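Enquirer: with the input below, show me the fold.
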Amino acid sequence: MPETEEAIHKQILELGKKARRASREMMGMSADEKNHALLAMADALERRKEKIQEENARDVSEARDAGLSDALVDRLVLDDKRMAAMTQGLRDIAKLPDPVGRTLKSWEKENGLILEKRAVPIGVIGMIYESRPNVTADAAALCLKASNAIILRGGSEALRSNQAIADALQEGGSATKLPADAIQLVPVRDRKAVTSLITMDEYVDMIIPRGGEGLIRAIAENATVPVLKHYKGICHVYVDGDADPEKAWSIVENAKCQRPGVCNAAETLLVDLSIGEEWLIRMAEILQKRGVELRGDEKSREIVASMLPATGEDWHTEYLDMILSVRVVDGIEQAVEHINQYGSGHSDAIVTRNKGRQEYFGKMVDSAAVYINASTRFTDGAEFGMGAEIGISTDRLHARGPVALEELTTYKYVVTGDGQIKE
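Expert: As a prediction, this is how the structure comes out:
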């Protein structure tokens, strides 16, 4: 019998209370204690591997019976390789520098007060995600390393897998100084649990949704807790008239084709009128040989007649597929105007040898990551040298771009005096 909305809310409220208490305890944990907990959790994942994969097999079987696509089913599977990567991920996070307690800035006032801006945990993180059960371990480990408690709510299609992983993490942490409720999983499938979690301001400090645009938009529109998000990745590559032709062909091909189903893949190609028709003709040949469907504006189709006509909706679309919109523009100003109008603020690139245009693009494009003569595919915490990440943010507050350990902290001021009083 389904639980009532009131019963579910009470259940989630209890998770919040426990998480808040755990977050207070975690503020006192040392770096060594947190690393010890992470390594113990990795060991527990290895011990429970068979149980986790048994539960995962049940989820996968149920997903197939429910008619989920092969791509979605594949995201659910925890084979030996993915289990090993998940376990190693915890050990890698243990090796990273502790983000908590860093002095971000310090100064002394004329009255002798010493002010220190210090990195501290955010508190309680609510993580809402779809499909991939390995996110359970990744998110928990990152939040733990930054001394945050976490409440995890995975997709209903992976509930058994997520629960088995969470049980292993809790078992590993129980042998260390990690508070018992530092890692909790929402145990019910009902969507009413999400409503309770995202409106529980008293106990949850930030919500991080990870999944499709529909999920993220629904959470952002209904949450009263702050949400760190990105809706989609409409990424552009602008090929300037002064681009190195060979580098431009390579960068565009990589940005579109290397892995088209991810948020940092290129969805629109902007080509400067002055680079010449030959460059675009050759680019189209390269992309079409790779199986990319090209949708061009009127000028592009005059040059490459095989392109399909682009509609107004194409400029707004994140394809996540082997499809690319193409537009010929008259100068960098028009390219930047297009990006700022249609882009999602994720990742955008320029290919040019002109230093002035490099600087203009870097200054005027309003995105989380701006690339000069490089593929957009590098927007990733590991590629940025941050280690693991919990997601990509296209927000402006409080984090932008890859959200890694430093972005899972906030700060406070510690002010030291010697009897000073305000006159």
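Enquirer: all contacts plus neighbour counts: C-alpha atoms, from now on.
Expert: OK.
Enquirer: kindly check the end-to-end length of stretch 168-188 for me.
Expert: 18 Å (CA to CA, to the nearest Å).
Enquirer: for that stretch, report the contacting residues that lie outside it.
Expert: Contact with stretch 168-188 is made by 12, 15, 18-19, 22-23, 25-26, 29, 33-34, 36-38, 40-45, 48, 137, 140, 144, 148-154, 159, 162-163, 166, 193, as judged by CA atoms under 8 Å, 6 or more residues apart in numbering.
Enquirer: buried ones in it?
Expert: The neighbour-count check on stretch 168-188 (16 or more other CA atoms under 10 Å) flags 168-174, 176, 178-188 as buried.
Enquirer: among the residues you listed, which lie within strands?
Expert: 183-185 (DSSP state E).
Enquirer: which helices and strands does the longest helix along the chain pack with?
Expert: Secondary structure assigned by DSSP state H gives helix 5-26 as the longest helix of the chain. Under the contact criterion of 3 or more CA pairs under 8 Å, 6 or more residues apart in numbering; DSSP states H and E, helix 5-26 touches strand 124-129, strand 149-153, strand 183-185, helix 192-197.
Enquirer: any idea how far the last one is from the chain center?
Expert: Same thing as helix 192-197. 21 Å (CA atoms, centre = their mean, to the nearest Å).
Enquirer: which residues touch it?
Expert: Against helix 192-197 from outside (CA under 8 Å, 6+ apart): 5, 8-9, 12-13, 126, 128, 153, 186, 204, 222-223.
Enquirer: return the closest of those with respect to residue 348.
Expert: Taking CA to CA as the measure, residue 348 lies nearest residue 128 of the contacts of helix 192-197, at 27.0 Å.
Enquirer: follow-up on the earlier one: which of the contacts of helix 192-197 lies closest to residue 312?
Expert: Closest to residue 312, out of all of the contacts of helix 192-197 and judged by CA to CA, is residue 222, at 29.1 Å.
Enquirer: let's compare: structure for the following, please.
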Amino acid sequence: METLNQLGEQAKNAARLLSQAATPQKNEALRLMSQALVDHQETILSANQKDLAKAQENGISGTMLDRLTLNSDRIYAMAEGMRQVADLPDPIGLVSQMWTTDNGLTIGKESVPLGVVGIIYESRPNVTTDAGALCFKSGNAVILRGGKEAIHSNQAIVHVLQKTLIQTAFPPTVIQLVEDTSRASSTGMMTLNRYIDVLIPRGGAGLIKAVVEHATVPVIETGTGNCHVYIDKAAQLDMAKEIIVNAKCSRPSVCNAAETLLIHEAVAQEFLPVIEEALSAYQVELRADEKAQAILQHAVPANETDWETEFLDFILAVKVVSSLDEAIEHISRYSTGHSEVIVTDDYFASRAFQKRVDSAAVYVNASTRFTDGFEFGFGAEIGISTQKLHARGPMGLSELTSYKYIISGEGQIR
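Expert: So this is what the prediction gives:
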């Protein structure tokens, strides 16, 4: 098993080569890797079954098991994501600005790769291909460190990608996997300043907190998603029901799932029984404040912790509010800055919500589940940034670049 220093040195060397690669070469390699995923899906699915069997032995929850599970459809989606990345414009080498100074110097601002990107993530094997494709297209070598739950799946996927890269002009070390899933390897990546240019944690609150607190490598903080849906007094209630069911139940184990429902008191009496019935089909547990509890049939009392929790499960906190102001105040206090929704036909309420709510994605009349790189047209995503420096929201190709100034003169001196 290679050490982190070996992986880092290999990644640094590979990054220098990749940063100079022509766009057609990168695109062709991505298409070959995409096809290889489909061609070798049986190998990948067999490896995934080993991970699933171990996870079930360890009593992993149903929602977390869903994050880990691969099937033919999901592998095709992973392959399609890589193809879409190949079809996107190359962000490298673009000169976004050009000007001439008073002394005749011509100065341009040109996009360049970050270098070596480290990704620490948990039990979703699709992150392996998403991160690999986006880093590759944006000229970055990547060191992937997945969780122990998905180790066999990740090994199989990376083996397929590296075996394909051998057939191209690129070294397979542009995409590498840390096969040691101990805490030591995670901690080691956090301090691998000599080789890693930026570290991106993608997972639960505990992982992200640990990386942010202990990393000496620059970090882009991603996605704990305590996401809110607010049902305004001017909402279309049929629409509201569909949005909430989708946001909570379509895939509760992901960061863009809704965790808290806020509802205006003017429509609470009419709407809460309707949404309770709709959510009961999914056995969603409702944790409600006193006003909502008085209307709901089977809710349990919510406590302070429930308002700030990313459940990642079939659990929804419910609160009745007296105004748009109260809803925004609640979101401001408890949100993680990921995704928030207002359902309303009141234009002025919708504009106030979008202006005053300070999250990465703020929706009017649409599900939080759209906060996703694929849905935003990025082909895939490296993660969803909830910070403000450098990148925010779903991170695609442009968020994996920096820039340099290119200056031309005619002998000027200062």
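Enquirer: may I see the ones in strands among the buried residues of stretch 168-188 of structure 1 organised as TSV, with distance to residue 320 of structure 1 added?
Expert: Below are those laid out as TSV (distance: CA to CA, whole Å):
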residue	distance to residue 320 of structure 1
183	32
184	32
185	30
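Enquirer: circling back to that earlier point, and the buried residues of stretch 168-188 of structure 1, which of them are in helices?
Expert: Short answer: the buried residues of stretch 168-188 of structure 1 in helices (DSSP H) are 168-174.
Enquirer: tell me the SS of residue 48 of structure 2?
Expert: Secondary structure for residue 48 of structure 2, judged by DSSP: H, G, I helix; E, B strand; the rest coil, is helix.
Enquirer: any idea how far it lies from residue 131 of structure 2?
Expert: 18 Å.
Enquirer: okay, the two: which has more neighbours?
Expert: The neighbour comparison of residue 48 of structure 2 against residue 131 (other CA atoms under 10 Å) goes to residue 48, with 26 against 23.
Enquirer: now do the contacts for that one.
Expert: Per CA under 8 Å, 6+ apart, neighbours of residue 48 of structure 2: 68-70, 150, 152-153.
Enquirer: if you set the cut-off to 7 Å instead, what comes out?
Expert: 69-70, 152-153 (CA atoms under 7 Å, 6 or more residues apart in numbering).
Enquirer: please apply the same query to residue 314 of structure 1.
Expert: Neighbouring residues of residue 314 of structure 1 by CA under 7 Å, 6+ apart: residue 325.
Enquirer: if you set the cut-off to 10 Å instead, what comes out?
Expert: 267-268, 295-296, 323-326, 342 (CA atoms under 10 Å, 6 or more residues apart in numbering).
Enquirer: counterpart of it over in structure 2?
Expert: Structural alignment (TM-score structural alignment) places residue 314 of structure 1 against residue 306 in structure 2.
Enquirer: repeat for residue 207 of structure 1
Expert: In structure 2, residue 207 of structure 1 lands on residue 199 (TM-score structural alignment).
Enquirer: quick one: that match and residue 143 touch, right?
Expert: Yes - at 9.4 Å, residue 199 of structure 2 counts as touching residue 143 under the criterion of CA atoms under 10 Å.
Enquirer: pull up the overlap in contacts between the two.
Expert: 116-120, 189.
Enquirer: now the two most distant members of the residues you listed.
Expert: Farthest pair in these (CA to CA) is 116 and 120. Separation: 13.3 Å.
Enquirer: what touches both of the two?
Expert: Common contact partners of residue 116 of structure 2 and residue 120 (CA under 10 Å, 6+ apart): 143, 199.
Enquirer: tell me which of these two has more neighbours.
Expert: Using other CA under 10 Å, the more surrounded residue of residue 116 of structure 2 and residue 120 is residue 116, with 27 against 23.
Enquirer: counterpart of the more buried one over in structure 1?
Expert: That one, residue 116 of structure 2, aligns with residue 124 by TM-score structural alignment.
Enquirer: please apply the same query to residue 98 of structure 2.
Expert: Counting by TM-score structural alignment, residue 98 of structure 2 lines up with residue 106 in structure 1.
Enquirer: that match sits in which helix or strand?
Expert: strand 103-108 (DSSP states H and E).
Enquirer: I'd like to know which elements that strand is packed against.
Expert: strand 114-121, strand 409-416 (3 or more CA pairs under 10 Å, 6 or more residues apart in numbering; DSSP states H and E).
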